[in-house]
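# What follows is a predicted protein model with its sequence.
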Amino acid sequence: MLACANGHRFDTNRRGFASLIVGSRKLIGDSPAMLDARDTFLERGWYAELRTALGALVAAESPVRVVDIGCGTGYYLRGVLASTTAASVDSLAPGTSPASQGVVSPGVRALAMDLSAAAVARTVRSGLADDDTSTQGLVADVWSPLPIRDGAADVLINVFAPRNPAEFHRVLAPGGLLAVVVPHPSHLQELRAAGLAVDVHGNKTQDLIESLASGFTLESVEDLSRVLQLSPDDVTALIGMGPSSHHAPPPASSPSPSGPLTSTDVTVAFRLLAFRRTGD
């Protein structure tokens, strides 16, 4: 059971997470169908380069408490926790064992938060909790005050998810890291040209930097880009896992004028930004 100073109490449900959503909701989180598509696409390794880069960025912080705002299926959080655990083991002096240095269980604690109860349930049961980590789930709205105490997180990760700058600043410890991933303007450009994916806001990065300027300092920007050769099933999963699923039919539903569908070149491009929390 979770409780606050005002007397509110919330029970952890049978699926292993707590929901702190109260009242009516105008926004709806990812559906199980979208999460299925995301699992299908991501587990094929198409975004592995992004997960590796994010994991390396977070591991360099040696965090104890990580919060994933917009956890989805838990794909990126799993990568982050694996990287932090590996970094702890690699830091051992030569000839010493992990047990002798107390790093068999590095003590990294993670909170997976999303508006979608289906997403949080999937993340919690996806094998995040093991001998080396402790991961809890929370259903909450990022646009509302976050049910997380002041300075509770060493690192916040935010991958293709909404942001609440004031609340991010409050829940991060002084000097904490905010790692944000946004799509690069060239992301899915072939699918957007074909009308199968929604447009990317061209000034998204600058808007992000300006929105965080009052409480964060930008430390680094890393661009990652690849051209993938995707099968029709891959393209269908890619479109179905994100906001484009609400705007376009799956590509496989439309016959190809030149015959059976074959592989398609698709640009995937991301921008990974690291912000340092400023102020007390």
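In hand now; what should we look at? Numbers count the residues shown, from 1 in each chain.
# drop to CA atoms for contacts and neighbour counts, all remaining ones
Will do.
# what's the closest non-adjacent residue to residue 200?
Once flanking residues are discounted, residue 200 sits nearest to residue 185: 5.8 Å by C-alpha to C-alpha, 6 or more residues apart in numbering.
# again, but for residue 56
Distances taken as C-alpha to C-alpha, 6+ apart put residue 83 closest to residue 56, at 6.4 Å, once the chain neighbours are dropped.
# A strand includes that neighbour, no?
No - per DSSP: H, G, I helix; E, B strand; the rest coil, residue 83 lies outside any strand segment and is helix.
# isn't it right up against residue 59?
Yes - assessed by C-alpha atoms under 8 Å, residue 83 is found in contact with residue 59 at 5.8 Å.
# Pull up the gap between residue 276 and residue 158, please.
As judged by C-alpha to C-alpha, to the nearest Å, residue 276 and residue 158 stand 14 Å apart.
# for comparison:
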Amino acid sequence: MSKKEHMLSLAGLLARHVSLFRCPVCGMAMNLANERSLSCTSGHLFDLSRDGYVHLMPNAKPGKYDKELFAARKLINGSGYFNGLLEELFAVIAEHFGPEPAAPLSVLDAGCGEGSHLSALQAHLESRLHRDVIAVGADLSKPGVRTAAKGNPRALWCVADLARSPFQDESFDVITNILSPSNYGEFRRLLANGGMLAKVVPGPEYLRELRQFLYGRQARRDKDPERTAALFAEHFPDMEERRVRYETLLDPRHLEAMLRMTPLSWHAPEEQVRRLLAQSSFRMTFDFYILWGKHFIK
């Protein structure tokens, strides 16, 4: 496919689903203009980039996550280390949405990063439910979204701030929020009646061995998942949860990528980082809680 054909394909995808969007500046509805821009009735214009995403975050500032970090995450995600989590997440969502070939399922990954999880979710749900999946990924990071768009042209990708979300009310059947901050007020606004929020938070043993190797007794735990669950339940009172924990042997070739993809290494002693990279093998614990609940409009 030529570059022009690729852009036309992306513009067609955007045109078919332009009703999902609203202007992040004024909140007005959006339309496709000139086959490569989103425009609202007030004249605010947002171009479709050559890489296949739309930047819907006015006055954005450079983030602390760079393209090397997202390249590392893409390598780790593509190497299967998160498959145990994703399989459980797929099952949770599929349990609540049956096959309806005539009705596409709209899915937003809020905090999509480099897009691997949403791309896997789109493919899995289409195969399992035998229905089209309208996949939308949003993240604050331009390098992450650019990587995502290059990897999957079948999804809609945008740089966006969930505090000023560029989507219409009741637009999504499913919102996923994987190891990323939440905005529950926006999630409730964006979910259709009967829609589901599925949030993944780290469990107390997540990357335990990495923390202990780098920081020893000073290793800090992530936020208490019980507090996160309590906050989730305030907004989704029918909350359910499932713990997913497994151990795996990390390929030595992936140690550096694992370090790059997580902020854990940012303040680690250099000597400990060097010692870690010299390991011939390294066993790692992956520990998560999946929290989910449905939203019903009264």
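Done, it's in. Computed from a predicted model, the values in this text were never measured in an experiment.
# hang on, the earlier thing: can you pull the contacts of the residue nearest to residue 56 of structure 1?
For residue 83 of structure 1, the contacting residues are 52, 55, 56, 58, 59, by C-alpha atoms under 8 Å, 6 or more residues apart in numbering.
# aligned partner of residue 51 of structure 2 in structure 1?
Counting by TM-score structural alignment, residue 51 of structure 2 corresponds to residue 15 in structure 1.
# Structure 2: which residue goes with the residue nearest to residue 200 of structure 1?
Residue 185 of structure 1 maps onto residue 204 in structure 2, with residues paired by TM-score structural alignment.
# contacting residues for residue 156 of structure 1?
Here residue 156 of structure 1 is in contact with 66, 67, 68, 69, 168, 172, 177, 178, 179 (criterion: C-alpha under 8 Å, 6+ apart).
# Could you give the number of residues near the aligned partner of the fifth one in structure 2?
In this case it means residue 168 of structure 1. Counting by TM-score structural alignment, residue 168 of structure 1 lines up with residue 187 in structure 2. If you count neighbours by other C-alpha atoms under 10 Å, residue 187 of structure 2 ends up with 26.
# The helix or strand in which residue 217 of structure 1 is found vs structure 2, average offset?
In the assignment (DSSP states H and E), residue 217 of structure 1 maps to strand 216-230. Average distance, strand 216-230 of structure 1 versus aligned residues of structure 2 after superposition (mean C-alpha distance after the TM-score superposition for structure 1): 1.8 Å.
# Relative to structure 2, which residues correspond to whichever helix or strand comes after that strand?
Next helix or strand after strand 216-230 of structure 1 toward the C-terminus (DSSP H and E): helix 232-240. For helix 232-240 of structure 1, the aligned range in structure 2 is residues 252-260, judged by TM-score structural alignment.
# buried set for that stretch?
Using 16 or more other C-alpha atoms under 10 Å as the test for burial, stretch 252-260 of structure 2 gives 254, 255, 257, 258, 259, 260.
# Let me see the ranges of the strands in the stretch 151-280 of structure 1.
For the stretch 151-280 of structure 1, strands defined by DSSP state E, counting those that start in this stretch occupy the ranges 153-159, 172-183, 216-230, 264-277.
# mean per-residue distance, the second one to structure 2?
Comparison of strand 172-183 of structure 1 with structure 2 after fitting gives an average deviation of 0.8 Å (mean C-alpha distance after the TM-score superposition for structure 1).
# follow-up on the earlier one: pull out the buried residues from the contacts of residue 83 of structure 1.
Neighbour counting by 16+ other C-alpha under 10 Å classes 55, 56, 58, 59 among the contacts of residue 83 of structure 1 as buried.
# what residues are up against the nearest residue to residue 78 of structure 2 once chain neighbours are set aside?
The shortest distance from residue 78 of structure 2 to any non-neighbouring residue, by C-alpha to C-alpha, 6+ apart, is to residue 116 (7.3 Å). Contacts for residue 116 of structure 2 (C-alpha under 8 Å, 6+ apart) come out as 74, 77, 78, 148.
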